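[1] this one's sequence-less:
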């Protein structure tokens, strides 16, 4: 609980928005450390039912007067010690911006953004682990150590099957939506369903589609090209400059508007290329020419991952709460209209139809998926042969590797206070991983658990 809000609102009252509002004319300069505000605090009543979230200052006041106790650290949640007469929670909305590596989460009360987070997935780690396991098993099968009759491959994947690396994203988002619903009176979900509109990508000049000819014209194509070409000029690799959409085979010579013929270029390179074809323009730089042609044919993996999981995620969330959707173009349009910087949690707040947006918090909770560890009974070398034994016992002196603990060392060479992840040993000497580094050989009697291991790590 660091920092304080600027008002003294009660449990069922909203904060004074006159000195906290960011309206349509607000500039991104307000996103400095001196104006940074923290997430609101979730509150449960004596029956463990969610009531209205409160500002940090109000939460500190309840803790000081011992009217509430800490129920959970991440997300920070209080539980009241006395019943609230006739609680009337205000319905909240949770907005999601699902991505292949990060998912933005925002909880809104009307137009007010009161709690935000960024969820980091581990899909690529799962994919690499499965590929490593597959290669080891394949090598074992081909060794001449024993003979085994070939088996008939009668395993069949069920309808709607997704690879574990993709299904992980769906299940992780589902976990956090259900978790937030337990701690806040959330009644609606809004998610970004379509990152890129394929029809708009293939033919940006399509007629008869309302949003194509309105204020969102071109946003789908631009966002796709920015992701595909790494937000830099394809011809000179210049970054941080205004980029223009450029036709590799020029329109003047019959080039089309298909996305496979489009790339990004700075103004200088675009002017220099003019109506030349890419082969003619880069005839003296064969390596770059080949690189651009390969990149043009290469699919966008992040977009493929999002598109592959979007409907599975939508069906999963629809079974939890009423769910509405928006497009990636609409999200970017809202963010540009409010002149907000590009961040995952801001994109989440801008999903769907947004008339106004008041950012009452600017300190997202960083949630990183770490997993629960491995179930292997022995460690292996790079060839798959066992080389060491793994301990079955995971809990030592009441601690488990992955727990978050507060450490107060009162004697020895490491006197001080530390908060971080615990690495347990059977002999009772632990390591603490903090933001500033790793502190080794801390005796367990100096440690106090503040958050049990749950497969995630947290930071701000």
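    Arrived safely. Keep in mind the model is a prediction, meaning the values are calculated, not measured.
[2] Every contact and neighbour count from this point should use C-alpha atoms.
    Fine.
[3] What separation do you get for residue 135 and residue 166?
    Using Cα to Cα, to the nearest Å, residue 135 is found at 20 Å from residue 166.
[4] hmm, I was thinking of residue 325
    Applying Cα to Cα to residue 325 and residue 166 gives a distance of 20 Å.
[5] More neighbours: which of those two?
    Applying other Cα atoms under 10 Å to residue 325 and residue 166 shows that residue 166 carries more neighbours, namely 22 against 16.
[6] Now do the helix or strand where that one lies: which elements does it pack against?
    Following DSSP states H and E, one finds residue 166 within helix 164-183. Applying 3 or more Cα pairs under 8 Å, 6 or more residues apart in numbering; DSSP states H and E, one finds that helix 164-183 contacts strand 41-44, helix 123-142, helix 301-318.
[7] how about the spatially closest residue to residue 223 that is not a sequence neighbour, secondary structure?
    Leaving aside its sequence neighbours, residue 223 sits nearest to residue 329 (Cα to Cα, 6 or more residues apart in numbering; 7.5 Å). Look at residue 329: counting by DSSP: H, G, I helix; E, B strand; the rest coil, its state is helix.
[8] May I ask you to confirm that residue 329 is in contact with residue 220?
    Yes. With contact defined as Cα atoms under 8 Å, residue 329 counts as touching residue 220 (5.1 Å).
[9] Pull up the overlap in contacts between the two.
    Common contacts of residue 329 and residue 220, defined by Cα atoms under 8 Å, 6 or more residues apart in numbering, comprise residue 196.
[10] Show me where the stretch 351-460 of the chain has its strands.
    358-359, 365-369, 378-380, 386-389, 395-396, 399-400, 404-409, 416-423, 429-434, 437-443, 447-451, 456-459 (DSSP state E, counting those that start in this stretch).
[11] From residue 344, how far off is residue 95?
    11 Å.
[12] Need the overlap of contacts for those two.
    Common neighbours of residue 95 and residue 344 (Cα under 8 Å, 6+ apart) are residue 105.
[13] who's more crowded, those two?
    Each of residue 95 and residue 344 has its neighbours counted (other Cα under 10 Å); residue 95 has more, 29 against 23.
[14] Please look at that one and residue 349 and confirm they touch.
    Yes. At 6.2 Å, residue 95 counts as touching residue 349 under the criterion of Cα under 8 Å.
[15] Overlap in contacts, the two.
    Common neighbours of residue 95 and residue 349 (Cα under 8 Å, 6+ apart) are 105-108.
[16] nearest to residue 81, of the residues you listed?
    residue 107 (25.3 Å; Cα to Cα).
[17] Could you verify my assumption that the closest one touches residue 97?
    No. Look at residue 107 against residue 97 with Cα under 8 Å: they stay out of range, at 12.0 Å.
[18] Distance from the chain centre to stretch 159-174, please.
    What separates the centre of stretch 159-174 from the centre of its chain is 15 Å, taken as Cα atoms, centre = their mean, to the nearest Å.
[19] got the buried residues for it?
    By neighbour count on 16 or more other Cα atoms under 10 Å, the buried set for stretch 159-174 is 165-170, 172-173.
[20] try this one next to it:
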């Protein structure tokens, strides 16, 4: 059965109610007003008692799927939700940001080189240039003297974790805070796996100190792969020069040892021209995702402890949840596990049926990207496209070669004289950019049409039409819609 969540006059949460008729009377009399429709929350407009009863919250942690629930002393479920996070998008976004920054720095270096050459201030390094902090190594000649390198002085602060794990922690804490805005939860319980539970008994731990896996003793995944292959190329007996990503980073591949293979210079070049080379010799590595939730677990616990206090923060294991779920004879689901976890923390059983949970989706909050898309330089003869880019870009499709490859093939086919003649007829279409409208509404924005609530998943035709969650390809004209709130964790059903 659903409940109505109640806030007092100052906006503090009170106990939820099932007295729907009383709620309707309060709203008709102007003594209460609705705050949101999903979940249905009202705010009292008169002074009321601040008395609340104990409520127990529980969360079933995960990287993508998270369950959250709240039960009362009787074991009644007063809140349950399934949350789908956007954590799997983080590695790709971080890789894109790194690529944009590399391109920006490279453009700046080229600009400085052109200016130095024009002003006659270039510098030569006959023995190679050794940067401070770079041990036993020589970096490539850059023609001009840059500022002192910074990578030797960069240090990660105590408690640092990867952006993916940090986003996982923030998502879990945001879920809990969002629930505590409508319910006066006293205690919170976190399902902690058995290994993490034992470590936790020895005090707070941080980040990589929590892990004791196969990479222990190695500075990086590359060093681990080097030791695994004895320093030799996986395809021949030459020394390792490159570490190749089996699943490319831009396609979601990770930096884990399962996705890395050590290759020499020649084999690495051959691999990029013939992607089936690894499969032919039977070399296949299993692609496995990292245990983000396990890395984030101690940080989630510490944050919950800061919110509720040590005496009101509890832990259970997956085995405890399984046994309780079997005892109460309930089906497994993320929100059901969260209900069981909350009941374990509150030391109570379950009474009555578990109502249909809220479905929450996480949307990106800060998308300030200006460039939407960049189209490649195109070469045409008449209306036919014969090439793209002057030189081939990384993994450029063979069906549309670069101009240099097209010209080389033409020279080998019809001769250089005829090839130059055809080259003179080629027209160049410059590369172009498409820009985002900075005033655009982002996915996750709630809008209303004909008094029906929708959650926007995107917009088309320069923002003139909206697409909504669960509505397929249906378009909603913006002029007929009333825009509502915008937040990261959105109730979609």
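    Everything's here; your move. Computed from a predicted structure; not experimentally measured.
[21] from the buried residues of stretch 159-174 of structure 1, which is closest to residue 50 of structure 1?
    Closest to residue 50 of structure 1, out of all of the buried residues of stretch 159-174 of structure 1 and judged by Cα to Cα, is residue 173, at 20.2 Å.
[22] now the helices for structure 1?
    56-64, 123-142, 164-183, 198-202, 219-228, 267-273, 278-281, 286-297, 301-318, 328-337, 344-349 (DSSP state H).
[23] Turn those into JSON lines, columns for distance to residue 86 of structure 1.
    As requested, the helices of structure 1 are exported to JSON lines (distance: least, Cα to Cα, whole Å):
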{"stretch": "helix 56-64", "distance to residue 86 of structure 1": "19"}
{"stretch": "helix 123-142", "distance to residue 86 of structure 1": "45"}
{"stretch": "helix 164-183", "distance to residue 86 of structure 1": "18"}
{"stretch": "helix 198-202", "distance to residue 86 of structure 1": "50"}
{"stretch": "helix 219-228", "distance to residue 86 of structure 1": "47"}
{"stretch": "helix 267-273", "distance to residue 86 of structure 1": "63"}
{"stretch": "helix 278-281", "distance to residue 86 of structure 1": "70"}
{"stretch": "helix 286-297", "distance to residue 86 of structure 1": "61"}
{"stretch": "helix 301-318", "distance to residue 86 of structure 1": "30"}
{"stretch": "helix 328-337", "distance to residue 86 of structure 1": "38"}
{"stretch": "helix 344-349", "distance to residue 86 of structure 1": "31"}
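[24] Looking at those, which is nearest to residue 453 of structure 1?
    Per Cα to Cα, nearest to residue 453 of structure 1 of the helices of structure 1: helix 164-183, 14.9 Å.
[25] so how much does the closest one differ from structure 2 once superposed?
    Helix 164-183 of structure 1: mean distance to aligned residues in structure 2 after superposition is 1.7 Å, counting by mean Cα distance after the TM-score superposition for structure 1.
[26] Tell me if I am right that residue 421 of structure 2 is in a helix.
    Yes. Checked against three-state DSSP, residue 421 of structure 2 lies within a helix.
[27] what's the counterpart of residue 70 of structure 1 in structure 2?
    Per TM-score structural alignment, the equivalent position to residue 70 of structure 1 in structure 2 is residue 34.
[28] show me the contacts for its match.
    Residue 34 of structure 2 touches 27, 40-43, counting by Cα under 8 Å, 6+ apart.
[29] tell me which of the residues you listed is nearest to residue 472 of structure 2?
    Using Cα to Cα, the contacts of residue 34 of structure 2 come closest to residue 472 of structure 2 at residue 40, 25.6 Å.
[30] Count the residues that sit near the closest one.
    14.
[31] Ok, residue 89 of structure 2 next?
    12.
[32] before we move on, back to that, I'd like the strands of the stretch 351-460 of structure 1 laid out as CSV, including distance to residue 202 of structure 1.
    Below are the strands of the stretch 351-460 of structure 1 laid out as CSV (distance: least, Cα to Cα, whole Å):
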stretch, distance to residue 202 of structure 1
strand 358-359, 36
strand 365-369, 35
strand 378-380, 48
strand 386-389, 52
strand 395-396, 56
strand 399-400, 52
strand 404-409, 49
strand 416-423, 48
strand 429-434, 48
strand 437-443, 49
strand 447-451, 49
strand 456-459, 40
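[33] With mean neighbour count as added columns, please give the ones you listed in JSON lines.
    Output for these, formatted as JSON lines (neighbours: other Cα atoms under 10 Å):
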{"stretch": "strand 358-359", "mean neighbour count": "20"}
{"stretch": "strand 365-369", "mean neighbour count": "18"}
{"stretch": "strand 378-380", "mean neighbour count": "13"}
{"stretch": "strand 386-389", "mean neighbour count": "11"}
{"stretch": "strand 395-396", "mean neighbour count": "14"}
{"stretch": "strand 399-400", "mean neighbour count": "21"}
{"stretch": "strand 404-409", "mean neighbour count": "20"}
{"stretch": "strand 416-423", "mean neighbour count": "19"}
{"stretch": "strand 429-434", "mean neighbour count": "19"}
{"stretch": "strand 437-443", "mean neighbour count": "14"}
{"stretch": "strand 447-451", "mean neighbour count": "18"}
{"stretch": "strand 456-459", "mean neighbour count": "16"}
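[34] Which of those strands sits closest to residue 292 of structure 1?
    Per Cα to Cα, nearest to residue 292 of structure 1 of the strands of the stretch 351-460 of structure 1: strand 365-369, 33.9 Å.
[35] so that closest one matches what in structure 2?
    Against structure 2, strand 365-369 of structure 1 falls on residues 358-362 (TM-score structural alignment).
[36] what do you get for stretch 170-186 of structure 1?
    Using TM-score structural alignment, stretch 170-186 of structure 1 pairs with 169-185 in structure 2.
[37] buried ones in the matching stretch?
    So, applying 16+ other Cα under 10 Å, buried residues of stretch 169-185 of structure 2: 169, 171-173, 175-176, 179-180, 182-185.
[38] from the middle of its chain, how far away would it be?
    With Cα atoms, centre = their mean, you get 20 Å for stretch 169-185 of structure 2.
[39] Need the residues that contact it.
    Here stretch 169-185 of structure 2 makes contact (Cα under 8 Å, 6+ apart) with 5-7, 12-16, 41, 52, 54-57, 61, 66, 68, 70, 85, 296-297, 299-300, 303-304, 489.
[40] What is the burial count for residue 25 of structure 2?
    12.
[41] shouldn't residue 388 of structure 1 be in contact with residue 376?
    No. Using Cα under 8 Å as the test, residue 388 of structure 1 is too far from residue 376 to be in contact (10.8 Å).
[42] so the residue of structure 2 positioned farthest from its centre, which of the three states?
    Farthest-out residue of structure 2 from its mean C-alpha position, per Cα atoms, centre = their mean: residue 417, at 53.5 Å. With three-state DSSP as the basis, residue 417 of structure 2 sits in helix.
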